[in-house]
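Student: sequence first, then the predicted structure:
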Amino acid sequence: MTQSLPHLSLFDADYKALVIGASGAIGGAFVAAFQADPRCTQVTQVSRSQSAGFDVLNAESIAHQADVCRTSGPYHIIIDATGALTIHGVGPEKSLASLREDTLMQNFHINAVGPVMVLRHFAPLLAAGPSVYAKLSARVGSISDNTKGGWYGYRAAKAALNMLLQTAAIELQRKNAELRVVALQPGTVRSDLSQAFANSVPHLLDPAESVEGMLAALKALTPKSGAHYVDYKGEPIAW
């Protein structure tokens, strides 16, 4: 269980948090961590199961949900914990021969297009001054770190997501230089998403452990031009 850790509070004053994808393992752990922080006065949760009609694949539903959440804002931190590794029951591709156009397109839609539409509609809900917009990414989205190959669609979608975050950060920081836009690598977390690959991972993280690390990483980041790309240990990842 996530414990109350005041030293991990992201802000020196009271703040409001919004978690998108709150019903997932990592999203739920973020909610629990914010609820345990006495500095956090409000945690707003968005997910398909909690928010009627919300669908990351539907821009109209995203815009509607942003309007619903506007009344509870502004938010000092927004976490987007949405994403998928298995598409239409098919896991990451291991070879060119296994590529399918429909699966590739869906991968981009779920892991890049949907999230940037979320960013488009939810970014205006961020508070002025010190604030954070963090999106779960993945180390496999790093082009320079790719030494094993495989996982074509997921790698490419996460690389596209990282570029979208970097581009959006530059634009958003023209209005708020204290905004930190962050691509977060949560590690391999014990969840439905990682279940099929758990046997090949030497150390699976509990969701609370991953989130505790990511919150510490976010607290340590200083504002800069463009987006940050870091793992749950706070280590920067090469784009």
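Tutor: Received the coordinates, thanks.
Student: use CA for all of it now, contacts and neighbours both
Tutor: Will do.
Student: helices of this protein, residue ranges please.
Tutor: 25-36, 59-70, 101-108, 114-122, 152-172, 207-220 (DSSP state H).
Student: as CSV, these with distance to residue 53 and mean neighbour count would be great.
Tutor: Shown next, in CSV, are the helices of the chain (distance: least, CA to CA, whole Å; neighbours: other CA atoms under 10 Å):
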stretch, distance to residue 53, mean neighbour count
helix 25-36, 18, 22
helix 59-70, 6, 17
helix 101-108, 19, 17
helix 114-122, 14, 21
helix 152-172, 24, 21
helix 207-220, 26, 20
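Student: wait, residue 43 sits on residue 35?
Tutor: Yes: Residue 43 is within contact range of residue 35, at 6.8 Å (criterion: CA atoms under 8 Å).
Student: residues contacting the nearest residue to residue 135 once chain neighbours are set aside?
Tutor: With sequence-adjacent residues excluded and distances taken as CA to CA, 6 or more residues apart in numbering, residue 135 is closest to residue 80, at 4.7 Å. When contacts are counted by CA atoms under 8 Å, 6 or more residues apart in numbering, residue 80 touches 19, 20, 21, 27, 115, 133, 134, 135, 136.
Student: which ones among those residues map onto strands?
Tutor: 19, 20, 133, 134, 135, 136 (DSSP state E).
Student: this is the comparison structure:
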Amino acid sequence: MQQALVIGASGGIGRALCAELVRRDWQVTGLSRSKDGLDVTDAATVNNQMGALEGPFQRIIIATGALEIDKHSPEKALKHITPEGMAAQFALNATGPALVLAHAARLMPRDAPCVVATLSARVGSIGDNRAGGWHSYRAAKAALNQIIRGAAIELGRSHKQLACIALHPGTVATPFTEKYLGRHPAVAPDHAATRLLDVMDTLGPEQSGQFFDYAGKPVSW
């Protein structure tokens, strides 16, 4: 049986990904802050939790992240940026996944197909930004995309069959987005999970280091 590791397993999308993977006959290990104490913003916690795992995992999915952190809402204008809000966005949405990725090489098979996917966001695309605003969240997700690009290059040297990718899940109806629903069509978490896993199933090393949406279409960096 193939094994999957889901980081952020208690969140709306993470929980749905775990359920859908089980339905597809995967053996799933799920870790989260609320259930397991895995705080991706704390390096010691990440090292302890990830260091205790044994693979190989054919799929590692990082489903952590937040749009609003500690009452710091997405900024509507540059004048609303605060150092604290921006630092919090980077800690959770960029540094956290990077700390997890630091353990990926040991946990994946070197001689078999494997996928590492992290949930990014289309608003992190520099090329697609036509509205402005949401500066800290956009910047953190853009940084995450760069981390994925670099990780794909590094990990690809030892894991020749790896696809390391960033994924835009679309607008998903979860507590993460409830204050911002209505601007874009939203889908239920289980539907989002199905779409994301379907995309992962189509990816190979030729797509490693790229950014895709929930329909498998490339997203501009």
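Tutor: Here it is on my side, so go on. None of the values given here were measured: they were computed from a predicted structure.
Student: before we move on, the earlier item: got the helices of the first structure as JSON lines, with distance to residue 48 of the first structure columns?
Tutor: Listed next are the helices of the first structure as JSON lines, based on distance: least, CA to CA, whole Å:
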{"stretch": "helix 25-36", "distance to residue 48 of the first structure": "12"}
{"stretch": "helix 59-70", "distance to residue 48 of the first structure": "10"}
{"stretch": "helix 101-108", "distance to residue 48 of the first structure": "18"}
{"stretch": "helix 114-122", "distance to residue 48 of the first structure": "14"}
{"stretch": "helix 152-172", "distance to residue 48 of the first structure": "21"}
{"stretch": "helix 207-220", "distance to residue 48 of the first structure": "20"}
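Student: related to what we said a few turns ago, restricted to buried residues, select the contacts of residue 80 of the first structure in PyMOL.
Tutor: Selection of buried members from the contacts of residue 80 of the first structure for PyMOL, criterion 16 or more other CA atoms under 10 Å:
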select buried, resi 19+20+21+27+115+133+134+135+136
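Student: what is the burial count for residue 196 of the first structure?
Tutor: 11 (other CA atoms under 10 Å).
Student: just checking, what residue in the second structure corresponds to it?
Tutor: Aligned by TM-score structural alignment, residue 196 of the first structure pairs with residue 179 of the second structure.
Student: ditto for residue 125 of the first structure
Tutor: Mapped onto the second structure by TM-score structural alignment, residue 125 of the first structure lines up with residue 107.
Student: what do you get for residue 134 of the first structure?
Tutor: Under TM-score structural alignment, residue 134 of the first structure pairs with residue 117 in the second structure.
Student: that match: what's it in contact with?
Tutor: 59, 60, 61, 62, 164, 165, 166, 167, 200.
Student: now do it against residue 5 of the second structure, distance only.
Tutor: As judged by CA to CA, to the nearest Å, residue 117 of the second structure and residue 5 of the second structure stand 10 Å apart.
Student: okay, and the common contacts of these two?
Tutor: In terms of CA under 8 Å, 6+ apart, residue 117 of the second structure and residue 5 are both contacted by the residues 59, 60, 61.
Student: ok, the last one - how many residues close by?
Tutor: The criterion is other CA under 10 Å. On that basis, residue 61 of the second structure has 25 neighbouring residues.
Student: show me what it aligns to in the first structure.
Tutor: Matched to the first structure by TM-score structural alignment, residue 61 of the second structure sits across from residue 79.
Student: please consider this matter closed, and thank you.
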